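Colleague: Sequence plus predicted model, see below.
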Amino acid sequence: MIKMVCSDLDGTLLQYGKKLIEGEIFDEIRALHDRGILFCPASGRQYTSLRKLFAPVADDCIYLCENGAVVYRSGKVIAKTPMPRALAEEIAWDFWNNTEDLGEVMLSGENMSYLMERGHGVVDRIKFIGNNYTVITDPAQIPEDIVKVSVYLVDGVEPFVERFVPKWQQANCAVAGPKWIDTTVANKGIGVQSICRVLGIDPADVMAFGDNYNDVAMLDLVGHPYIMSTAAAELRRRYANHTPRPEDTLRAFLARQEN
């Protein structure tokens, strides 16, 4: 019995380059809610950005933010997994110093993005997705726990994947999009586990959708994982259930509930 549906955003519910979620998903979230099934956006984005995206159904959702490092329900943090401060700062400086002046760094707090920028567009991107943000020059300036460290690579992640992903596996380093590499001691699997623990849900009763490597921990945890048809071949081989759109799978699921 499905008790919660989790979905990645960028590349899954929200195609890369788009700003707004449109179409039937809001009606589907309402229908899930009416059946007592939670809907959980599961994203590297912060709470403020996610709540804006889901404004028509904002109060019907639980929010897995910052790749699982922060979970919000009813406007309150119900789980948080900070990074060790020294590790977060070391990774930030590695991203800054070893990306051939192409990388810009984002360090995430509970509901704030701290940007180390060099004019390649990270500020515009963060404005586009709607995060709260401030510009800094040193991670030591951040006055709160750091939950995630990311690098934005304007020309794409490919030249830097082998440089960073193996090195920072202790921080779950993973490609999070065409221009993003993320690190955090949490992951979306840990975020879903936190929700399940707090709410008494069995992960076997969770359906989840994802498209990229930072979704793997979540998809491996749940009983009903779906990978996007546009995902990398390695990920499509890993999961039996493929979908072109989460909305299509949810429409069929809800239709079955009516029979």
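Modeller: That came in fine, so what should we check first? Numbering: from 1, shown residues only.
Colleague: going forward, measure contacts between C-alpha atoms and count neighbours the same way
Modeller: Will do.
Colleague: so V57 sits in a helix?
Modeller: Yes. The assignment for V57 by DSSP: H, G, I helix; E, B strand; the rest coil puts it in a helix.
Colleague: Second structure for comparison follows:
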Amino acid sequence: MAVKMIAVDMDGTFLDENKQYNVQRFSRQYALLKEKGIRFVVASGNQYYQLQRYFPELKDEIAFVAENGAWVSDSNEEIFCGELAKEKVHQVLDILAKEPEISTVVCGKKGAYVHSSISDDVVAMLTNHYYRLEKRDDLYDIDDTIFKFSLNLAHEGVDALLERLHTQLGEVENIMHPVSSGFGFIDLIIPGCHKAHGIALLQEKWGISDCEVLAIGDSANDIEMLRQAYFSFAMANAVDSVSAVARYKTENNNDEGALNVISRVLAREFPFD
């Protein structure tokens, strides 16, 4: 089976701990992928505008499954954009107001929004994921298409918060689905609007089957994507639930594990021989 699509997560996968990647090596790889007709897809919880900044020379020709699948584009053409009704946005904010330890980001098509009371230190950290980020006095009054919430908190509180949110959101017709994005982040996504959904839309557009898809990830928000792709790779630094789902393993993100997999594809080495 030949690989026709490569989908990569960013944080903890394609990017190293300094949020960088070997640009020269990947540029050479991408030229060969393009020559062979293999599609390259960036699949991340990060904001669309933030993801474009990592690929300034390629952003107009590659595909992005951004915001954990809430916004999908190919060569700047919008393929899908989720939307949460305003009353549901307010219901979610009411639930999150009971969690004083979290920093809440309201994610929309025009940009991302945090409450004006959030400290500058937290905002500075969030700008690593959100290029367009604004402070607002009232998160209930945002004129934008809202499709995701991102929550940040101390690592040790993630599992307990996930459990509480599963219960509270489930009581409101499963209004949003909470998923860990790693690094102390939890994303609330519209049910069904995950990375696998976005990749499936691109597969349909390009006529690519699951057995021709390669996906690489490290966090819980990659699980659906890895289950869908036949060639599923977990990073050496992946969480246990991801390692359990993936068919194959690769080196960690600081050792260019994702680029090493792409090299194996191009060289037709196992399991691509």
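Modeller: Thanks, I have it. Predicted model only: the values in this text are computed from it and were never measured.
Colleague: per the alignment, K249 of the second structure corresponds to what in the first structure?
Modeller: When the first structure is aligned by TM-score structural alignment, the residue opposite K249 of the second structure is H242.
Colleague: What's the local residue count around its match?
Modeller: 21 (other CA atoms under 10 Å).
Colleague: Quick one: residues contacting it.
Modeller: By CA atoms under 8 Å, 6 or more residues apart in numbering, the residues touching H242 of the first structure are Y226, I227, M228, S229, R236.
Colleague: Try it again at 6 Å.
Modeller: Y226, I227, M228, S229 (CA atoms under 6 Å, 6 or more residues apart in numbering).
Colleague: Ok, E247 of the first structure next?
Modeller: I25.
Colleague: helix or strand for it, which one?
Modeller: helix 246-258 (DSSP states H and E).
Colleague: which of the residues in that helix are buried?
Modeller: Using 16 or more other CA atoms under 10 Å as the test for burial, helix 246-258 of the first structure gives P246, E247, T249, L250.
Colleague: Stretch 142-154 of the second structure now?
Modeller: Buried, per 16+ other CA under 10 Å, within stretch 142-154 of the second structure: T145, I146, F147, K148, F149, S150, L151, N152, L153.
Colleague: Repeat that for stretch 227-241 of the second structure.
Modeller: Applying 16+ other CA under 10 Å to stretch 227-241 of the second structure flags R227, Q228, A229, Y230, F231, S232, F233, A234, M235, A236, N237, A238 as buried.
Colleague: what do you get for stretch 79-95 of the second structure?
Modeller: I79, F80, C81, G82, E83, L84, K86, V89, V92, L93.
Colleague: will you turn the residues you listed into CSV that also has distance to G45 of the second structure and secondary structure?
Modeller: Formatted as CSV, the buried residues of stretch 79-95 of the second structure follow (distance: CA to CA, whole Å; DSSP: H, G, I helix; E, B strand; the rest coil):
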residue, distance to G45 of the second structure, secondary structure
I79, 17, strand
F80, 15, strand
C81, 14, strand
G82, 14, coil
E83, 16, coil
L84, 17, coil
K86, 22, helix
V89, 19, helix
V92, 19, helix
L93, 20, helix
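Colleague: Same list (these) but as JSON lines, adding distance to A112 of the second structure.
Modeller: Shown next, in JSON lines, are the buried residues of stretch 79-95 of the second structure (distance: CA to CA, whole Å):
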{"residue": "I79", "distance to A112 of the second structure": "20"}
{"residue": "F80", "distance to A112 of the second structure": "18"}
{"residue": "C81", "distance to A112 of the second structure": "15"}
{"residue": "G82", "distance to A112 of the second structure": "15"}
{"residue": "E83", "distance to A112 of the second structure": "14"}
{"residue": "L84", "distance to A112 of the second structure": "14"}
{"residue": "K86", "distance to A112 of the second structure": "16"}
{"residue": "V89", "distance to A112 of the second structure": "14"}
{"residue": "V92", "distance to A112 of the second structure": "16"}
{"residue": "L93", "distance to A112 of the second structure": "15"}
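Colleague: May I ask which two of these are separated the most?
Modeller: Largest separation among the buried residues of stretch 79-95 of the second structure by CA to CA: I79 and L93, giving 27.7 Å.
Colleague: Looking at the contacts of H242 of the first structure, which are in helices?
Modeller: Among the contacts of H242 of the first structure, no member falls in helices (DSSP state H).
Colleague: how about G108 of the second structure, what does it touch?
Modeller: D144, T145, I146, F147 are the contacts of G108 of the second structure under CA under 6 Å, 6+ apart.
Colleague: Show me the two of the residues you listed that sit farthest apart.
Modeller: D144 and F147 (9.4 Å).
Colleague: Name the nearest of the contacts of H242 of the first structure relative to V5 of the first structure.
Modeller: Nearest to V5 of the first structure out of these is Y226 (CA to CA; 10.9 Å).
Colleague: list the contacts for the aligned partner of that closest one in the second structure?
Modeller: The alignment partner of Y226 of the first structure in the second structure, by TM-score structural alignment, is F233. Residues in contact with F233 of the second structure, defined by CA under 6 Å, 6+ apart, are I216, A246, Y248, K249.
Colleague: tally of neighbours for the equivalent of K188 of the first structure over in the second structure?
Modeller: Structural correspondence for K188 of the first structure with respect to the second structure (TM-score structural alignment): K195. K195 of the second structure has 29 neighbours, counted by other CA under 10 Å.
Colleague: and the gap between the closest residue to K195 of the second structure other than its chain neighbours and Y48 of the second structure?
Modeller: Distances taken as CA to CA, 6 or more residues apart in numbering put G69 closest to K195 of the second structure, at 4.4 Å, once the chain neighbours are dropped. Remark: distance between G69 of the second structure and Y48 of the second structure (CA to CA, to the nearest Å) = 10 Å.
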